[in-house]
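Chemist: The following block contains a protein sequence and its predicted model.
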Amino acid sequence: MEPLDDARTDAYLRRLGVDSRPGRASPEALRELHLLHLRTVPFENLAIHLGEEIALTRDALFDKVVTAGRGGICYELNGGFAELLVSLGYRVELLQARVYGKDGVPGIPYDHLALRVDGRWLADVGFGEHSAYPLDLDEPGEQKDPGGVFLLRPAGEGTDGEGADGTAGTEGDLDVLRDGVPAYRLETRPRVLADFRTGAWWHSTSPESGFTRGPVCSRITEDGGRITLRDHTLIATSADGDRSEEELGTDEEVREAYRARFGIVLDRLPVPLHPRS
């Protein structure tokens, strides 16, 4: 990916609450930017339910995340974050992944976009509940993170030498596990942003996609918890795992929650494309 110009780089950093550029492209700066992104740029699928296009172009990603102050789904969040990191001197590769369903089977190709940074770090600010910090691709053991305990293992090292879904993995693929449960299968061959357009189209149109069943907006909070707005339900989870729910009774209350909790100003509410049955 090409770097952003200086003005756009500085604007993106301000979006994250960073006043000045990191002194160098270090792992420590990457950790800080990763966490700040998760805190300030929400994972949200509102475009799907507002009739907006999910456009995977360099300008569209910047305009949505920075200029419009919105969030997005994985392709948009990790695509935008990749632009920022390249602009700060990191070497970034786009990787495709297939997300494991509740049945333990990976989803469609290009189901998810994640980032390999400087050949070592798995950065992912677009998966919802996941790691707060980048994961070390060179670490064969468990990695403790505020988001859970993660393990990156070669696909094919599951039960009886098979992958986590019971199938042998392609050489080089990795299964990413969170708290012992497979999250996604990562292909380590680099891709380009245009490769993910089919996945973005499927997720924004198919009744089989969880993204089309209702609006969701979520981010990590400053105290290590999470705040989520799903349809009209506001869900707060503390860092200790305590959970509370509040049903918002009016459209105005929902719009105010988007504004106050996520910085998103809407003139109309998203309407589920394929409502949950």
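Modeler: Great, that's in hand. Numbering: from 1, shown residues only.
Chemist: going forward, measure contacts between C-alpha atoms and count neighbours the same way
Modeler: Noted.
Chemist: Spell out, range by range, the helices that occur in this protein.
Modeler: For the chain, helices defined by DSSP state H occupy the ranges 6-15, 27-40, 46-50, 58-62, 74-87, 197-205, 251-262.
Chemist: Which residues belonging to the fourth one are considered buried?
Modeler: With burial defined by 16 or more other CA atoms under 10 Å, the residues of helix 58-62 counted as buried are 58, 60-62.
Chemist: Is it possible to get CSV of these that adds distance to residue 71?
Modeler: Converted to CSV, the buried residues of helix 58-62 look like this (distance: CA to CA, whole Å):
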residue, distance to residue 71
58, 15
60, 12
61, 10
62, 10
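Chemist: isn't residue 29 right up against residue 22?
Modeler: Yes - assessed by CA atoms under 8 Å, residue 29 is found in contact with residue 22 at 6.4 Å.
Chemist: now for the helices of the chain, which one comes closest to residue 222?
Modeler: Ranking the helices of the chain by distance to residue 222, with CA to CA as the measure, places helix 27-40 first at 6.7 Å.
Chemist: if we look at that closest one, which residues are touching it?
Modeler: 15-17, 22, 123-125, 132-134, 219-222, 262 (CA atoms under 8 Å, 6 or more residues apart in numbering).
Chemist: Structure two is appended below for comparative analysis:
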Amino acid sequence: MNKEKYLARFNASAIQEYYLQDLTELQSLHMQNIPFENLDVMRHVPIYLNLEKIYEKIVNQRRGGYCYELNGLFHWLLSQLGYQAKLISATVQRPNGTWAKTDTHAAILVEFDTLYLVDAGFGDSTMSPIPLGGERHTDHSGTYRIEKVDDVYYDLIRENEENEKVLYRFSTDEKQLVDFHEGCVFNQVSKDSSFTHNDLVTRATQNGRITLSDHQLTRSENGRKTKIELSPADKRNVLKEEFGIDPASLE
């Protein structure tokens, strides 16, 4: 795999220093230029936890992916660049407060003076690394902190307008990409998966986020949202113009 080509895929430059600010820029650019998407899931195209295949899809075919693909490949890049990075598993809390299938989300920890949570594959979430020490970070999507639950687990929490929401719970135990095989299969085929019902494509922007859900396009900018219903032709144009995905490649 060619890390320079991968960096160019999300408009990043090769870095010479491996500091927190460089990691922050990499994560932000990755989330703005490589979408979170489930289009293969919805079209019953199998997704394999193979870095060569993921690289081909994301870099050469200029597609996006879901957490195993996005964070799996981003973890490989960070390791190649010299960061002390490891994959971890997490359990997502759904908007209704119930928990998704245990340990079926893949994220990344990077070590500096302390551990930082890095996640380029969760969709609408922070664009910056979050320290495990409890310090808050705020961007246009909300204010985030990580709270220790017990001796094993931590919660990623988002605060919006005095409300708190646990996004997911994780431990610091290192995982390999192959460890997510069961979760990857589950999220491709189960009716209980969040990804088997409608097309979902989303990416961050400098001031918000743009999301395609089935035939509805939602733009969020500086906290304000607008929603538009799309025709099939409009949807094809949005995939191409807003997400860089060639609709013909999905047929």
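Modeler: Yes, it's here. In this text the structure is predicted, and so the values were computed from the model without any measurement.
Chemist: Out of the buried residues of helix 58-62 of the first structure, which comes closest to residue 73 of the first structure?
Modeler: For these, the minimum distance to residue 73 of the first structure (CA to CA) is 10.9 Å, reached by residue 61.
Chemist: ok, for residue 129 of the second structure, nearest residue in space, not its chain neighbours?
Modeler: residue 118 (4.8 Å; CA to CA, 6 or more residues apart in numbering).
Chemist: What lines up with that neighbour in the first structure?
Modeler: Counting by TM-score structural alignment, residue 118 of the second structure corresponds to residue 123 in the first structure.
Chemist: swap in residue 81 of the second structure?
Modeler: Aligned partner of residue 81 of the second structure by TM-score structural alignment: residue 88.
Chemist: Likewise for residue 97 of the second structure?
Modeler: Residue 97 of the second structure maps onto residue 104 in the first structure, with residues paired by TM-score structural alignment.
Chemist: Can you get me a residue count around its match?
Modeler: 15 (other CA atoms under 10 Å).
Chemist: okay, stretch 52-60 of the second structure sits on what stretch of the first structure?
Modeler: Against the first structure, stretch 52-60 of the second structure falls on residues 59-67 (TM-score structural alignment).
Chemist: Could you tell me how far the matching stretch lies from the centre of the chain?
Modeler: Centroid separation between stretch 59-67 of the first structure and its chain, computed with CA atoms, centre = their mean, to the nearest Å, is 16 Å.
Chemist: ditto for stretch 91-99 of the second structure
Modeler: With CA atoms, centre = their mean as the basis, stretch 91-99 of the second structure stands 17 Å off its chain's centre.
Chemist: Give me the contacts around that stretch.
Modeler: Contacts of stretch 91-99 of the second structure (CA under 8 Å, 6+ apart): 100-105, 166-170.
Chemist: and that stretch, which residues are buried?
Modeler: 91-93.
Chemist: Then stretch 79-87 of the second structure?
Modeler: Neighbour count says stretch 79-87 of the second structure has 83, 85-87 buried, by 16+ other CA under 10 Å.
Chemist: ok, now stretch 242-254 of the first structure?
Modeler: 248, 254.
Chemist: re earlier: out of the helices of the first structure, nearest to residue 238 of the first structure?
Modeler: helix 27-40 (13.9 Å).
Chemist: Onto which residues of the second structure does the closest one map?
Modeler: Helix 27-40 of the first structure covers residues 20-33 of the second structure once aligned (TM-score structural alignment).
Chemist: mean deviation (superposed) between the matching stretch and the first structure, please.
Modeler: Per the superposition on the first structure, stretch 20-33 of the second structure and its aligned residues are separated by 0.4 Å on average (mean CA distance after the TM-score superposition for the first structure).
Chemist: what separates that stretch from the chain centre, distance-wise?
Modeler: 12 Å.
Chemist: just stretch 90-99 of the first structure next, same as before
Modeler: That offset, for stretch 90-99 of the first structure, works out to 12 Å (CA atoms, centre = their mean).
Chemist: Give me the neighbour count for residue 171 of the first structure.
Modeler: 11.
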